[in-house]
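[1] Sequence and computational prediction follow.
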Amino acid sequence: MNWASLRTWHRPLVVFAAVTVVWAAGSAAGLLLDDRVLMGAPIWAKPLKFALSFVGYTLGLAWMITLLGRARPRLHRPAWWAGTGFVAAGAVEMVLITGQVVRGERSHFNNATPFDSAVYQGMAFMAVALWTTTLVIAVLLFRARLADRATTWSIRIAAVLTLTGAGLGFLMTRPTAEQRAAGLDDPPITGGHSVGVPDGGPGLPLTGWSTTGGDLRIPHFVGMHALQLLPLLALALAALAPRFVRLYDERVRLRLVLVAGAAYASVLALLTWQALRGLPLVHPDGATLGAGAAIVLAGALGAVLSLRGGTAPVEEGHGDAGGEVVAGHLGPHRQ
């Protein structure tokens, strides 16, 4: 498939992606120039991570909305407004996070003062807005065939997994066991990333994911970025199709995308299960390793079975001229 020019993409999302690139650069400069540490991590790490995450997320949404506009023009307007709403919510989220960094205070879970509580409640409202606008776009995406079937289903599956991953963030807002045990009516901190250990302990470089307990940010991150990874897989398969006979058949590419989607969903479930049991990503137990091995084996078997039965390519000079897509197949094949 052909990539649309960036000029035809959803402009507010593309502009926001460009702004967050600059925001990420500013946050990286903050890491170098500001030696403050908050909860065991450099204070500018959080806006850097959020900015980088928004870059990929918004560009993915912008591309999908453009495809939707071409496939079902009447659905483009509600998708456009949902994308614009996403931009507004994302911009407020970044301002609130960065503002708390400047003040040297936590942004998430912070109810220490009325102002901090208002900031946190505002961020919670923005998180709901981000999830809701993504849901609207996902529903619209399910109502149209956007490109070939493999790409269309990669986008649909990615949208569902992204909503699931984003929704996992709401698990972090629940009071932790330690907070409940404290029995405070108005605790200064409500909720947390980590399970089984306090927030702010030893973590992986840059991400800060806990190395001593469970961390709900891991499945949250993995789920949200299905939005980029699964469509990229479909595009890669389409790009390789002229060179590999099995990928020439659109049905084979579709089966591979479905297998990848099932494997991705299984990994997301496994990471969530691991985190909720208080186990760090880098120290899985036997049950986690066994489940991971089963996912790998099932995925590999599914990929092998998917590659079987691909139809032979149409010889050059036969069928439609120019090697155009015909009945789900690509142009001339080269081994």
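    Sure, I can see it. Everything quoted here is computed from the prediction, not taken from an experiment.
[2] can we go C-alpha only for contacts and neighbour counts from here?
    OK.
[3] how about the helices in the stretch 1-150 of the chain?
    All helices of the stretch 1-150 of the chain, identified by DSSP state H, counting those that start in this stretch, fall at 11-33, 45-71, 76-103, 114-141, 149-168.
[4] what does the last one rub up against?
    Helix 149-168 is touched from outside by 64, 131, 134-135, 138, 141-142, 145-146, 216, 219-231, 234-235, 250-251, 253-255, 257-258, 261, 265, 268, with contacts defined as C-alpha atoms under 8 Å, 6 or more residues apart in numbering.
[5] Spit out the contact partners of Thr173.
    Thr173 is in contact with 109, 190-192, counting by C-alpha under 8 Å, 6+ apart.
[6] what's the answer for Leu301, then?
    Neighbouring residues of Leu301 by C-alpha under 8 Å, 6+ apart: there are none.
[7] so it, which of the three states?
    State at Leu301, reduced to three classes by DSSP: H, G, I helix; E, B strand; the rest coil: helix.
[8] Give me the subset of the contacts of helix 149-168 lying in helices.
    64, 131, 134-135, 138, 141, 219-224, 226-231, 234-235, 250-251, 253-255, 257-258, 261, 265, 268 (DSSP state H).
[9] Distance from the chain centre to stretch 187-202, please.
    Stretch 187-202 sits 23 Å away from the centroid of its parent chain (C-alpha atoms, centre = their mean, to the nearest Å).
[10] Check stretch 79-94 too.
    With C-alpha atoms, centre = their mean, you get 16 Å for stretch 79-94.
[11] closest one to Ala298 among the helices of the stretch 1-150 of the chain?
    Closest approach to Ala298 among those (C-alpha to C-alpha): helix 149-168, 18.4 Å.
[12] Mind giving me the packing neighbours of the next helix or strand after that closest one?
    Helices and strands here follow DSSP states H and E; after helix 149-168, the next one along the chain is helix 177-182. Judged by 3 or more C-alpha pairs under 8 Å, 6 or more residues apart in numbering; DSSP states H and E, helix 177-182 is in contact with no other helix or strand.
[13] Included below, for side-by-side comparison, is a second structure:
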Amino acid sequence: MPVRNLPLHRPLLYFAGVNAVLFVVALVGVVLDDRVIAGSTAWFKPAKFALSFVLYSVALAWLMSLRPTASRLMNVMATVIVVAGAIEQVIIFGQVARGVRSHFNTTTTFNSVMWVTMGLTIVVLFLATFVVAVVLSFARIGDAATTWSIRLGLAITLVGLGLGNLMPGRESGVEGIAGAHTVGAPDGTPGMPLTGWSTTAGDLRIPHFVGMHALQFLPLFAALLVVLAARVPLLRVHSVRFGLVVTFAVGYAAVVALVTWQALRGQPLMHPDQSTLTAAAAIGVVVVLGALASIASAFATRQEVLA
């Protein structure tokens, strides 16, 4: 893994720190505030958003620091992401403090303005992330495995962010609520521990979450391969690590597609039908075959393995 050449982007780090504090605040709210909004503990959504922004900001700051040279455009776009994210969090926490929904809420003029503002800031955040992804994609960071883990991770993250557009405008069955998370049941159905994802219907938050956090998982997977290479000779071969990273990325993207398909059919994540299980098994087979093919590539460079 390459040595960090640039300082971490300070606004992103500050934003991560603020969200870490907000996460703790929201957890306190979960314990002390017994209000329920849209069938869930009032402070549960703010806690999830705060944690998600911590992971997103830290990962992006780290990836930006890996570039060999600074980019003014990328620094500006990262600051735009911080501003957009900050507006999102002010609205989410502010609406919860008022005891009303933050998302899809058009019940009053004020709530409508807040919801439209959130929609606009998400578009800005998406576009700024896209610019950062493009700039990073043209940079060669370390070996091919590391470089492509970043490129593919950012690409899948953009898809994950875009999947959030499946929720606004869905029929909620509630007057003044212009969208829904769940498919096949109203929002507020029983949810899984920690995530809150529906256990009785499809939930579009799942593909949105899984896709968005490819930004962390793929580069970390590449870093793990480098660490393991100290003990596993096969992983010292560049072609093996590159093949494993691409295989992992293909499998990850396929999982995003699978959980999207599952949610759109109104099916809970933990209760897959035969079609979902068959698709999951096919993804598993492809990943295993890809991993085996990557390992087999080492035998074409046996001298490198022995070295």
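    Arrived safely. Everything numeric here is computed off the predicted structure, so don't read it as measured data.
[14] so what number do they get for TM-score?
    Once superposed, the chains reach a TM-score of 0.95 (TM-score structural alignment, normalised by the length of structure 2), with 305 aligned residues with a C-alpha RMSD of 1.7 Å.
[15] picking up where we left off before, which one of the contacts of Thr173 of structure 1 sits closest to Ala41 of structure 1?
    Gly192 (14.7 Å).
[16] Apart from its chain neighbours, what residue comes closest to that closest one?
    Nearest residue to Gly192 of structure 1, sequence neighbours excluded (C-alpha to C-alpha, 6 or more residues apart in numbering): Met172, at 5.3 Å.
[17] Now which residue in structure 2 aligns to the one you found?
    Under the alignment defined by TM-score structural alignment, Met172 of structure 1 corresponds to Met167 in structure 2.
[18] That match against Ala180, yeah?
    Yes. Shown here, Met167 of structure 2 and Ala180 form a contact pair, counting by C-alpha atoms under 8 Å, at 5.4 Å.
[19] Which one's more surrounded, the two?
    The residue with more neighbours, out of Met167 of structure 2 and Ala180, is Ala180; 24 against 21, by other C-alpha atoms under 10 Å.
[20] in structure 1, what residues pair with stretch 182-201 of structure 2?
    Mapped onto structure 1 using TM-score structural alignment, stretch 182-201 of structure 2 spans residues 194-213.
[21] Buried residues, that stretch. List them.
    194-201, 203, 208-213 (16 or more other C-alpha atoms under 10 Å).
[22] Which two of these have the greatest separation?
    Spatial extent of the buried residues of stretch 194-213 of structure 1 (C-alpha to C-alpha) is set by the pair Gly196 and Gly208 at 15.7 Å.
[23] out of the contacts of Thr173 of structure 1, who's nearest Arg7 of structure 1?
    Minimum distance to Arg7 of structure 1 across those is 39.0 Å, recorded for Phe109 (C-alpha to C-alpha).
[24] Just give the nearest non-adjacent residue to the equivalent of that closest one over in structure 2, would you?
    Aligned by TM-score structural alignment, Phe109 of structure 1 pairs with Phe104 of structure 2. In this structure, Phe104 of structure 2 finds its nearest non-sequential neighbour in Ala178, 4.7 Å apart by C-alpha to C-alpha, 6+ apart.
[25] Return the distance of that neighbour relative to Thr106 of structure 2.
    In this view, Ala178 of structure 2 and Thr106 of structure 2 are 7 Å apart by C-alpha to C-alpha, to the nearest Å.
[26] Name all residues that make contact with the match of Phe109 of structure 1.
    Counting by C-alpha under 8 Å, 6+ apart, Phe104 of structure 2 touches 115, 168, 177-180.
[27] As TSV, those residues with distance to Leu22 of structure 2 would be great.
    Shown next, in TSV, are the contacts of Phe104 of structure 2 (distance: C-alpha to C-alpha, whole Å):
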residue	distance to Leu22 of structure 2
Trp115	21
Pro168	25
Ile177	26
Ala178	27
Gly179	26
Ala180	25
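[28] ok, those residues in structure 1, which still hold?
    Here is what carries over to structure 1 from those, by both residues aligned by TM-score structural alignment, their matches' C-alpha atoms under 8 Å: 115, 168, 177-180.
[29] Just flag the most distant two among those residues.
    Using C-alpha to C-alpha, the kept ones among the contacts of Phe104 of structure 2 span at most 13.3 Å, a distance reached by Trp115 and Ala180.
[30] In structure 2, what sits opposite Val252 of structure 1 in the alignment?
    Residue pairing (TM-score structural alignment): Val252 of structure 1 is matched to Val240 of structure 2.
[31] again, but for Trp131 of structure 1
    In structure 2, Trp131 of structure 1 lines up with Phe126, judged by TM-score structural alignment.
[32] Same question for Leu307 of structure 1.
    Mapped onto structure 2 by TM-score structural alignment, Leu307 of structure 1 lines up with Ile295.
[33] wait, doesn't that match sit right on Phe242?
    No. Contact criterion C-alpha under 8 Å: Ile295 of structure 2 and Phe242 do not qualify, at 10.2 Å.
[34] circling back to that earlier point, for the residue nearest to Gly192 of structure 1, list the residues it contacts.
    191-193, 216.
[35] Now do the contacts for Ala118 of structure 1.
    Here Ala118 of structure 1 is in contact with Asn111 (criterion: C-alpha under 8 Å, 6+ apart).
[36] what's the counterpart of Trp153 of structure 1 in structure 2?
    Here Trp153 of structure 1 is matched to Trp148 in structure 2, going by TM-score structural alignment.
[37] separation between that match and Pro190 of structure 2?
    Distance of Trp148 of structure 2 to Pro190 of structure 2, given as C-alpha to C-alpha: 39 Å.
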